[in-house]
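1. sequence plus predicted model, see below.
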Amino acid sequence: MSDHQDRKEQAIAYYQQNKVPLRMQDVLNVMFQANPLDVNGYVSTYFEDLAQTPTITRTFALRYMDSKGSAAIGTKIYCLVRNKELLVGQSQVAVDTELADNVKVEDIEAEDEYREHEVEEAIILINNDFREILASANPRNQQELDEKLYQLVEKRRSEAKQQDEQRNIETTTPVAADDGKKGAKKSAKGSGKKKNSQVPIVPDRPKEKAYPGSSAVTALSQSLCQASASLSSLSVYDHLISCFGGDDYSITLPLPMITLAQSGKAALGKCNCIKEFMIVPRSDMPMQDAVAAAAKFQESMVKAAFSKGGIIAKNLNDFGAVCPVLDKPEQGLDMVTDIVAQHGFEMGKDFFFILNAAAQEFFDYEKGKYELTTGALKASEDMADFWADLCTRYPAIVGIIEPVRGEEMEQWNKVCSSVSDHCLVIADRSYERPGLLKERELNFAEFATSGVVLRLSGCTTISQVVECSKKLIDLNNTVILAEGQHETNDATLVDVAIACRARFIKLGAPSRGERVSKYNRLIDLDGELGERRAQWKDLEFPTIPPKLPTPLPETDETGDNAEN
């Protein structure tokens, strides 16, 4: 009898310590007033709200495949939720590439090797160091955990960079001192030769050397986002809005940039100066109607390409777009315009052009000029006139991505001053990744833009993309989120675009599962948001004035400075 009494007293103490009788009394009183239809569900929800905060118990990564069958990163996050270990977040992330379409085979092979190594290192990083950081953490702390993951990789990248610099210093062979006599003779001997009058070429911005496995940052950031949204019983976009913006956000749906045709340096035909012919729907068009129309446009594009170029022209590229034989840009613009009209729509009214020029891909580095069409070169200083003329003849063009190389700042700004009052001048690869860009003080007097493409890849967190977007919007820039050439079926990017207030999302053509999943997500959100969806205002084109040269000091008749 004493054992039974002891157990009873222990039970009473246990329940009182955890306030169970008090809470049972409270829920019964409140439930009676509420009179819910589902009594057990009401009690369950009441105690769920009192449950301990879910914490991460397991984090691990696997080798997945992307849209091309290449290595990709798959991550999973498990949490202890009401005494059960549950899968709460997962992601599939591809390793993006910056290779141009017209690179050599050995460059492609080197990129494939890099991708394999990057995925291997990312998996090791997630299954070891990142696992320790996330152990017992609350996944709802998105920004805090994003920053911890990012800082670990950034610290190691900085240390590796310092080691490389030190290694280079140690291995550099000292140059013997020269008395100058030999050089003087050479100079005299060559004095009669013709001087090189070629305009010096501004070199490309050096490619950042990433720390091996840094793509793990993006992969886990997406998993944490999914986990936090799931545990809060929110959609991903609502979770991100509550984290970064609060209720003052207007819910706008990003408009898809739909690739209908591709040309460029590596494509058939002579046209080099436009890599992608993209269209965007008017802002008030229902998403289901816009995507359905785009699918019909693409089907007609394939038929038109087949009739002109034969069976090979029916092949689709990495973006899912048809590659017709084009000898000049006007042919592509006219082709899209005609096909859109065949289906009862009008360019400039229902749909608009955004062109991806990708100028770095048709720049001739030996001659220092742009090869607009095969054999037709144009100097950098003449590119502004070229784009201005094209936009004048095709007023449905509302944006150009990378019209010239970003390194040629003077010519870039000249393009801005020529077309920015009716066309967005959009930077893509000309800026750093969001993690660096958000910390950088942008000087539009040196390099001006009215739109910027951001990517959720590499060593980039969702927090950084959202914060960078806010900064750019405050600077009167239109934000575009983009997929890379290597994709997965993960559609998180669409929800992130909403939180970023991105006006456009660049997804490629509406074909193949990895792209269709994102188009379907846009359609789902259009119906899900309902009255919550706000319509975009008319697209604004901030006029970017030309950068004026510094005036020379006035001189008197003798040539001396007048102020002296």
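-> Arrived safely.
2. for the rest of this, base every contact and every neighbour count on C-alpha atoms.
-> Will do.
3. can you give me the helices for the stretch 1-150 of the chain?
-> Taking DSSP state H, counting those that start in this stretch, the helices of the stretch 1-150 of the chain run over residues 2-17, 20-34, 39-48, 105-125, 131-134, 142-171.
4. so for residue 419, which of the ones you listed sits nearest?
-> helix 105-125 (35.5 Å; C-alpha to C-alpha).
5. helix 142-171 and that closest one, what's the angle between them?
-> For helix 105-125 against helix 142-171, the angle by axes from the mean of the first three to the mean of the last three C-alpha atoms, to 10 degrees is 120 degrees.
6. so what touches helix 105-125?
-> Applying C-alpha atoms under 8 Å, 6 or more residues apart in numbering, the contact partners of helix 105-125 are 60-63, 70-73, 95, 97, 99, 212-216.
7. now do the buried residues in it.
-> 108, 112, 115, 116, 118, 119, 120, 121, 122, 123, 124, 125 (16 or more other C-alpha atoms under 10 Å).
8. doesn't residue 396 make contact with residue 348?
-> Yes. Residue 348 lies in contact with residue 396 (C-alpha atoms under 8 Å); the separation is 4.3 Å.
9. thinking again about what came up before, now, the contacts of helix 105-125 that are in strands?
-> Taking DSSP state E, the ones among these that sit in strands are 60, 61, 62, 63, 71, 72, 73.
10. most neighbours of all those, which one?
-> Each of those was scored by neighbours using other C-alpha atoms under 10 Å; the highest score is residue 72's, at 29 neighbours.
11. contact partners for that residue?
-> Contacts of residue 72 by C-alpha under 8 Å, 6+ apart are 63, 64, 65, 66, 92, 93, 94, 95, 119.
12. cutoff 6 Å now
-> 63, 64, 65, 66, 93, 94 (C-alpha atoms under 6 Å, 6 or more residues apart in numbering).
13. filter those down to the buried ones, PyMOL style.
-> Filtering these down to the buried ones (16+ other C-alpha under 10 Å) takes a single PyMOL command:
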select buried, resi 63+64+65+66+93+94
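14. now the contacts of residue 72 in TSV, with distance to residue 442?
-> Below are the contacts of residue 72 laid out as TSV (distance: C-alpha to C-alpha, whole Å):
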residue	distance to residue 442
63	38
64	38
65	37
66	35
93	29
94	29
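15. hold the first one in mind and look at this next one:
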Amino acid sequence: MSSRALITGIVADEVLDSRGNPTVKVRVVLDDGTTGETIVPSGASTGEFEAVELRDGDAARYCGKGVLKAVSNVNNEIALALRGQDVLDQRQIDQRLIALDGTESKSRLGANAILGVSLACARAAAQSQRLALFQFLGGADSHVLPVPMFNVLNGGKHAADGPDVQEFKIVPLGAPTFREAYRYGAETYHALRGVLAEMGTSTNVGDEGGFVPQLKSNLAAMDALTRAIERAGYRPGEDIAIGLDPAASSFFTDGAYRLTRDRLSLSTQDMIGYWKSWVNAYPLVSLEDPLADSDWSGFATITRELGARVQIVGDDLFVTNRKFLKRGIEEGCCNSILIKLNQIGTVTETLDTAHMAMAAGYTCLVSHRSGETSDTSIADLAVALNCGQIKSGAPARGERVAKYNRLLEIENMLGAAAVFAGRHAFSNLRLST
């Protein structure tokens, strides 16, 4: 394997994501003939301080969502700046991209342009060294297969007329291997379809492949989920637990949390009490963005009151940014962080944030976006980090299962060295069964 691999070309194009919206595809070519290619995802439920994806704003094309400006930035300014650079030095590549953009939010060149190049460079580097991406990013000790969190009920911004809670997830933490966890999830997903049909509600699916039932209350979704786990032949809390992503910023207006399905308007303390009642009643192991991303004191309170029993995950609160994570650590906000590459915009910044979180005793949950592609990089990222958790939607829709199928490949590749995280991924909690 060569100690250097130089970039000879970078080419971007405008393609579509899983919601039919434009996104950026990037291909990096090296002097040894190898290439690396990636397609950038896009979120619907986004944090206020996420890195900015650049959209054209031309109403005559794709309702203003075109990305030709970002594509042009890759094909011209970025390609010129990186030509001749050693792709094996990922940190140097990313630092050049950050400096070239010159803004804190990556808004000049676009986080979609920058991440496309950063990640395509990592893929090209791995190819040139004859390594899998997870091995290039994480090194020889990358061997832990993550527990998948399957979003089987969609709501919030991901599904019109669904529950207020954005994601209801099944978490097969009691499986012996990733392959078996995948099976547990798929079987429960199909059982849930039957449960919802018996309830007389829709079994149409939302952006992430989960069902979008029109139920009378948010709690009814939890009951349906528990019944589906049991119908599939599994034990709630023992074989399969439950995770939630309320994405509470989406229903926080005028100083109150407004749950349409439950006809409730709640203060922060009342909202915490609401979640506490769910933790008491159901086998919940993960609660992501249970409060609005501006409610730092509320996050500190809910972490104190529930953090020993359930994973309090900061997504919109932290946006995969070390600056906000540092504040969270100092103020006791959350005990877990969601990791999304396109929230921060480069590979090394993503890795740095995850490592900072784990060093502080936080768990890490690697995540997809609602606007996804066939790109499987996050599967490799989860194994590279040995973080033990990933969410990529339901066990349905090609752009979702591509990530899970990639994890099957990695498990096979690792063979006897593969370790499934299982319940150990939540070892910092007092799990109830």
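-> Everything's here; your move. As the structure is a prediction and not an experimental result, all values here were calculated from the model.
16. returning to that earlier point: got CSV for the buried residues of helix 105-125 of structure 1, with distance to residue 25 of structure 1 too?
-> Listed next are the buried residues of helix 105-125 of structure 1 as CSV, based on distance: C-alpha to C-alpha, whole Å:
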residue, distance to residue 25 of structure 1
108, 68
112, 64
115, 59
116, 59
118, 57
119, 54
120, 55
121, 54
122, 51
123, 50
124, 51
125, 49
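17. which among those residues gets closest to residue 321 of structure 1?
-> Nearest to residue 321 of structure 1, judged by C-alpha to C-alpha, of the buried residues of helix 105-125 of structure 1 is residue 108 at 20.7 Å.
18. returning to that earlier point: go through the ones in strands among the contacts of helix 105-125 of structure 1 and name the one nearest residue 160 of structure 1.
-> Here the nearest of those to residue 160 of structure 1, counting by C-alpha to C-alpha, is residue 73; it sits at 23.3 Å.
19. what about whatever residue of structure 1 lines up with residue 372 of structure 2, distance to residue 56 of structure 1?
-> Aligning on TM-score structural alignment places residue 372 of structure 2 opposite residue 487 in structure 1. Distance of residue 487 of structure 1 to residue 56 of structure 1, given as C-alpha to C-alpha, to the nearest Å: 28 Å.
20. which residues does the most centrally placed residue in structure 1 contact?
-> The centre of structure 1 sits closest to residue 455, judged by C-alpha atoms, centre = their mean, with a distance of 1.5 Å. Residues near residue 455 of structure 1 by C-alpha under 6 Å, 6+ apart: 481, 482.
21. what's the spacing between the equivalent of it over in structure 2 and residue 347 of structure 2?
-> When structure 2 is aligned by TM-score structural alignment, residue 455 of structure 1 is paired with residue 340. Separation of residue 340 of structure 2 from residue 347 of structure 2 (C-alpha to C-alpha) stands at 10 Å.
22. with residue 406 of structure 2 instead?
-> 19 Å.
23. out of these two, which sits in the more crowded spot?
-> A side-by-side neighbour count of residue 406 of structure 2 and residue 347, using other C-alpha under 10 Å, places residue 347 first with 25 against 17.
24. relative to residue 106 of structure 2, how far out is that one?
-> Noted for residue 347 of structure 2: a distance of 14 Å to residue 106 of structure 2, by C-alpha to C-alpha.
25. one more: residue 81 of structure 2?
-> For residue 81 of structure 2, the distance to residue 106 of structure 2 - C-alpha to C-alpha - is 16 Å.
26. can you give me the helices for the stretch 451-564 of structure 1?
-> Going by DSSP H, counting those that start in this stretch, the stretch 451-564 of structure 1 shows helices at 462-474, 492-500, 513-529.
27. in TSV: these, plus distance to residue 284 of structure 1.
-> Shown next, in TSV, are the helices of the stretch 451-564 of structure 1 (distance: least, C-alpha to C-alpha, whole Å):
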stretch	distance to residue 284 of structure 1
helix 462-474	21
helix 492-500	16
helix 513-529	11
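28. which of those sits most buried?
-> Among the helices of the stretch 451-564 of structure 1, helix 492-500 has the highest mean neighbour count (mean count of other C-alpha atoms under 10 Å), at a mean of 25.
29. which elements pack onto that one?
-> Counting contacts by 3 or more C-alpha pairs under 6 Å, 6 or more residues apart in numbering; DSSP states H and E, helix 492-500 of structure 1 packs against helix 236-244.
30. do that again at 7 Å, thanks
-> helix 236-244, helix 462-474 (3 or more C-alpha pairs under 7 Å, 6 or more residues apart in numbering; DSSP states H and E).
31. residues in contact with it?
-> 236-237, 240-241, 251-254, 466, 469-470, 481, 518, 522 (C-alpha atoms under 7 Å, 6 or more residues apart in numbering).
32. so residue 313 of structure 1 makes contact with residue 323?
-> Yes. Between residue 313 of structure 1 and residue 323 a contact is recorded at 6.2 Å, counting by C-alpha atoms under 7 Å.
33. the two - which one has more neighbours?
-> Remark: of residue 313 of structure 1 and residue 323, residue 323 carries more neighbours, 27 against 19, as counted by other C-alpha under 10 Å.
34. the more buried one matches what in structure 2?
-> So, by TM-score structural alignment, residue 323 of structure 1 is matched to residue 212.
35. ok, now which ones touch that match?
-> Listed by C-alpha under 7 Å, 6+ apart, the contact partners of residue 212 of structure 2 are 153, 154, 155, 159, 162, 202, 203, 204, 205, 206.
36. of the residues you listed - the most surrounded one?
-> Using other C-alpha under 10 Å as the neighbour criterion, residue 153 leads these with 33 neighbours.
37. which residue in structure 1 aligns with that residue?
-> Under the alignment (TM-score structural alignment), residue 153 of structure 2 maps onto residue 261 of structure 1.
38. what about that match, which helix or strand?
-> Assigned by DSSP states H and E, residue 261 of structure 1 belongs to strand 255-262.
39. the helix or strand following that strand vs structure 2 - mean distance after superposition?
-> Downstream of strand 255-262 of structure 1, the first helix or strand assigned by DSSP H and E is strand 276-281. Here the mean offset of strand 276-281 of structure 1 against structure 2 after fitting is 1.0 Å, by mean C-alpha distance after the TM-score superposition for structure 1.
40. tell me, strand 276-281 of structure 1 lands on which residues of structure 2?
-> Under TM-score structural alignment, the match for strand 276-281 of structure 1 is residues 167-172.
41. from residue 305 of structure 2, how far off is the equivalent of residue 381 of structure 1 over in structure 2?
-> For residue 381 of structure 1, the aligned position in structure 2 is occupied by residue 269, per TM-score structural alignment. In this view, residue 269 of structure 2 and residue 305 of structure 2 are 11 Å apart by C-alpha to C-alpha.
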